[in-house]
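> sequence and predicted structure below; questions after.
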Amino acid sequence: MPEKFSKWVACWGNATSITDRKEATYAKDLTLRYPIRACFSGSKLRFHFSNLTGTESVQICEAYVAKSAQSTNTAYAPTTITFGGKTSASIPPGEEILSDEIAFNVTAGETFDVSLYFADFTQMNAGTAITGPLSGGKYSYGNFAKSATLPDDLTRKTNWIYFLNTIDIFTEEKNFALVCFGDSITAQDWPDYLTLRCAREGFNNVAIIRRAVSGTRILREYSCITYAAYGLKGATRFPIEMNVAGARTVIVQHGINDIIHPVGVEVNKFRPWSDMPTADDLINGVRSLYITYARKLGLKIYSGTLLPIYGWRTYNENRDIIRTAFNEWLRTAPDFDGCVDFDKAVRGHDDPKAFAAGFDSGDHLHPSAKAYEAMAECVPEELLK
């Protein structure tokens, strides 16, 4: 009988960037646990771990994968994740490592836990904050990586995903990945709602892979610790983050931070007016950094329009003129395979410069949960089939 599973496809993924530089940048005797919803069935898993933005080696002392206690009636049974046959691994600064292929049967719709333990002082500089109904994890003080439940008194929730970058599953030939690339809009909820939409509507052969970093820009990045967590620029990020097994298409929704960040050195020494792009600057950046590389990989690339910013604290008419001109190119340029018109999905009918009623989170930049659902709903079916 032929093997049902025949290829590797990414089934979960995030970007890895610079974490927020708080007073404490090291952890010790720490367990991280991330629940992962399986979108596909498969027979093996492999795990990508990244220390892309770290400046010191990170030692993973123990790593396990297990069906979550909530999704199985059997005893919690962690399977060891190994690296060249070893049960621990060091991730050099600026690098990514790949685990061994781990035999682990997964059924679509199940949840499995990935648990990591760090015994010694560990630099926590490589990670990304994400939100959404399927996102987040927990950390515990102590070694509980093999425990079915984490102790309430030593455990807290976290939306920071440290070191765990991508999970691949050995699955059926028909399955594939759709990459969502962007900034905080994409680091927040709409990719999770798109995953839930796929499950609800029977698009069972696509995995939604999120590659997003809050604050990141296409053309520039910050070199100060105050804004380091705003991430690497597009030229650095895109080639690294398109390393996605089984990917067919990428949706790029990026550029609003290039427009809203500059305020002048008299206001903020790290945000000069010289950083302010024209619409042509953004267009040329997307063409040279994203479209060219996506084509080199054989990926289809869809544009995602930028959302309204009326009322945001740095809003002015000139910024909106740039956004509008850039959006017009994103909608009409033959460079893309199509456009996902997120702006149209969430903007007001009477005042298209602003969010529709109920679609503003309150800061006039990020959508509400309802608006994130609308963004997920507007993704064309052709990308999900």
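Sure, I can see it.
> from here on, contacts and neighbour counts on C-alpha atoms
Will do.
> the helices in the protein, which residues?
Ranges of helices within the chain are 184-187, 190-201, 234-241, 256-260, 279-285, 292-296, 317-332, 342-346, 369-377, based on DSSP state H.
> what's the first-to-last distance across stretch 307-324?
By CA to CA, to the nearest Å, the extent of stretch 307-324 from end to end equals 10 Å.
> what comes up buried for that stretch?
307-310, 315, 319-320, 322-324 (16 or more other CA atoms under 10 Å).
> tabulate the helices of the chain (JSON lines), appending distance to Tyr117.
Listed next are the helices of the chain as JSON lines, based on distance: least, CA to CA, whole Å:
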{"stretch": "helix 184-187", "distance to Tyr117": "25"}
{"stretch": "helix 190-201", "distance to Tyr117": "27"}
{"stretch": "helix 234-241", "distance to Tyr117": "25"}
{"stretch": "helix 256-260", "distance to Tyr117": "35"}
{"stretch": "helix 279-285", "distance to Tyr117": "40"}
{"stretch": "helix 292-296", "distance to Tyr117": "36"}
{"stretch": "helix 317-332", "distance to Tyr117": "44"}
{"stretch": "helix 342-346", "distance to Tyr117": "39"}
{"stretch": "helix 369-377", "distance to Tyr117": "33"}
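> try this one next to it:
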Amino acid sequence: MGVAAPTVLQPRAEPAVAPASAYHQVVTWGAAPQKMTNTFNTQTFRMIVKTSVAGNNVQIRLSNAFGTRAITFGSAYLGRQGSGATVASGSNRQLRFGGSRSVVVPPGSSVLSDPLSGTVAANTKLAVSLHVVGNAGQVTGHAVASQVSYVSSVGDYAARSDGAQFTPTPNWFFLDGVVVTTSSTIGTVVCLGDSITDGTRSSQNLNRRYPDYLATRLQQQHSTRYAGVANVGISSNRLTGDGTGVSGLARFDRDVLAQPGVDTLVFMQGINDIRLDVATRPEQLTAAYRQIVARAHAHGIKVIGGTLMPFYGDKFYTEERERLRQQVNQWIRSSNAFDAVVDFDKATRDPIFPKRLRPSYDSGDRIHPSDAGYQVMANAIDLSQFR
């Protein structure tokens, strides 16, 4: 028997006799949508993303959350990334929406594709190709991807596996989620935060953000509950006020509650509120933390709260802001407001000078971790909390 051409989706692995209740949808990759400044007209986007959990019947979610006009996606394909902008031979498959190859997404809306039959593996780099018809208007995407994706010249190249018409982009556009159907014992973990959650200054294309390391740990530790991980961090985002992206409080419903299968939230946010004087008293942040927890609990979601990490040497550092960070961290540790706490501050601070990041965990800008720092953050999370 000959060897079949490589495909993204392999034959379904679970027994056909299993009841429908044994399965549900979870997120295997996710990013928070943002308002972008780019302009596009009749072009193809090839977005590169990495799965965190295996599952069947893969679907993609397209967002026009910040659009000012309806967007027509003329075609959409999903395959395994080859090299650069290429798609692995034989793996590119057409996606449909309500049985149609095209779909119109109104402004402020999102759409989920029909499922593709078969199984997608964990740790798979997918190439999702989207052809946008006409002027896209105000574009929705994600600015700090830490992953090179691709945009074409004018035309529809979604079905093609070669990358000749594509040029690199540091952003993701339109795609904000990849969903799979898997065992009901597997859930979605959402990581909500700012640039530290987003993975700013982590190594390009290597998936070394702390949520990536967390996903790997969850896969490797069989004594814990396996989970898909959605990273909804936004660089420069604030919790209590709009800035880069709407505030964490304002985007909570869309970026956390709307995620399929979510049962756990890992949450660290507030350092930008402190740095930029959006919050000048601890009560401004702790009241917001209580809101996040209450809204999550109303939907049966467990919340793991993270302490705020050191930022000595950052251009916005002052001793007054440092005192506020310490007060907020003390509240996070002692208030019992969260279901569990991960002490990111303790894990990453310099033991000789605790106001700053440990030098080996510092990317060089005094606030964002290095790859090693992101790994330490993930290692600080007690995986027994996911059982």
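Arrived safely, thanks for sending. Nothing here was measured: the structure is a model prediction, and the numbers come from that model.
> tell me which of the helices of the first structure sits most buried.
Counting by mean count of other CA atoms under 10 Å, helix 184-187 has the highest mean neighbour count of the helices of the first structure, with a mean of 24.
> that one maps to which residues in the second structure?
Alignment of helix 184-187 of the first structure against the second structure: residues 195-198, by TM-score structural alignment.
> mean shift between the matching stretch and the first structure?
Here stretch 195-198 of the second structure, set against the first structure after superposition, deviates by a mean of 0.6 Å using mean CA distance after the TM-score superposition for the first structure.
> so how far is that stretch from its chain's centroid?
10 Å (CA atoms, centre = their mean, to the nearest Å).
> now stretch 245-253 of the first structure
12 Å.
> contacting residues around that stretch?
Under the contact criterion CA atoms under 8 Å, 6 or more residues apart in numbering, stretch 245-253 of the first structure has outside partners 8-10, 168, 175-183, 186, 294, 298-306, 340, 383.
> leaving out sequence neighbours, find the closest residue to Val244 of the first structure.
Distances taken as CA to CA, 6 or more residues apart in numbering place Ala10 nearest to Val244 of the first structure, at 6.0 Å, with adjacent residues excluded.
> do the same with Ser117 of the second structure
Using CA to CA, 6+ apart, the nearest residue to Ser117 of the second structure is Asn57, at 4.7 Å.
> likewise for Leu219 of the first structure?
Excluding the flanking residues, the one nearest Leu219 of the first structure by CA to CA, 6+ apart is Lys233, at 6.0 Å.
> what sits against the residue nearest to Val244 of the first structure?
Applying CA under 8 Å, 6+ apart, we find Ala10 of the first structure in contact with 166-169, 176-177, 207, 209, 244-247.
> mind running it again at 7 Å?
Listed by CA atoms under 7 Å, 6 or more residues apart in numbering, the contact partners of Ala10 of the first structure are 166-169, 177, 244-246.
> do the same with Tyr315 of the first structure
The contact partners of Tyr315 of the first structure, by CA under 7 Å, 6+ apart, come to Ile309.
> that one matches what in the second structure?
Tyr315 of the first structure maps onto Tyr317 of the second structure when the alignment is built from TM-score structural alignment.
> for Arg251 of the second structure, see how far away its match is.
27 Å.
> same question for Val266 of the second structure.
Separation of Val266 of the second structure from Arg251 of the second structure (CA to CA): 15 Å.
> try Asp350 of the second structure
From Asp350 of the second structure to Arg251 of the second structure the distance is 33 Å (CA to CA).
> repeat that for His299 of the second structure.
Counting by CA to CA, the separation of His299 of the second structure from Arg251 of the second structure is 16 Å.
> and Asp156 of the second structure, by the same measure?
Using CA to CA, Asp156 of the second structure is found at 33 Å from Arg251 of the second structure.
> repeat that for Ala18 of the second structure.
Distance of Ala18 of the second structure to Arg251 of the second structure, computed by CA to CA: 37 Å.
> next one: Met309 of the second structure
Taking CA to CA as the measure, Met309 of the second structure falls 23 Å from Arg251 of the second structure.
> find the nearest non-adjacent residue to the residue nearest in space to the middle of the second structure, please.
By CA atoms, centre = their mean, the second structure has its centre lying nearest to Asn231, at 2.4 Å. Leaving aside its sequence neighbours, Asn231 of the second structure sits nearest to Cys191 (CA to CA, 6+ apart; 5.0 Å).
> likewise for Ser102 of the second structure?
Ser102 of the second structure sits nearest to Gly74 (CA to CA, 6+ apart), 4.5 Å away.
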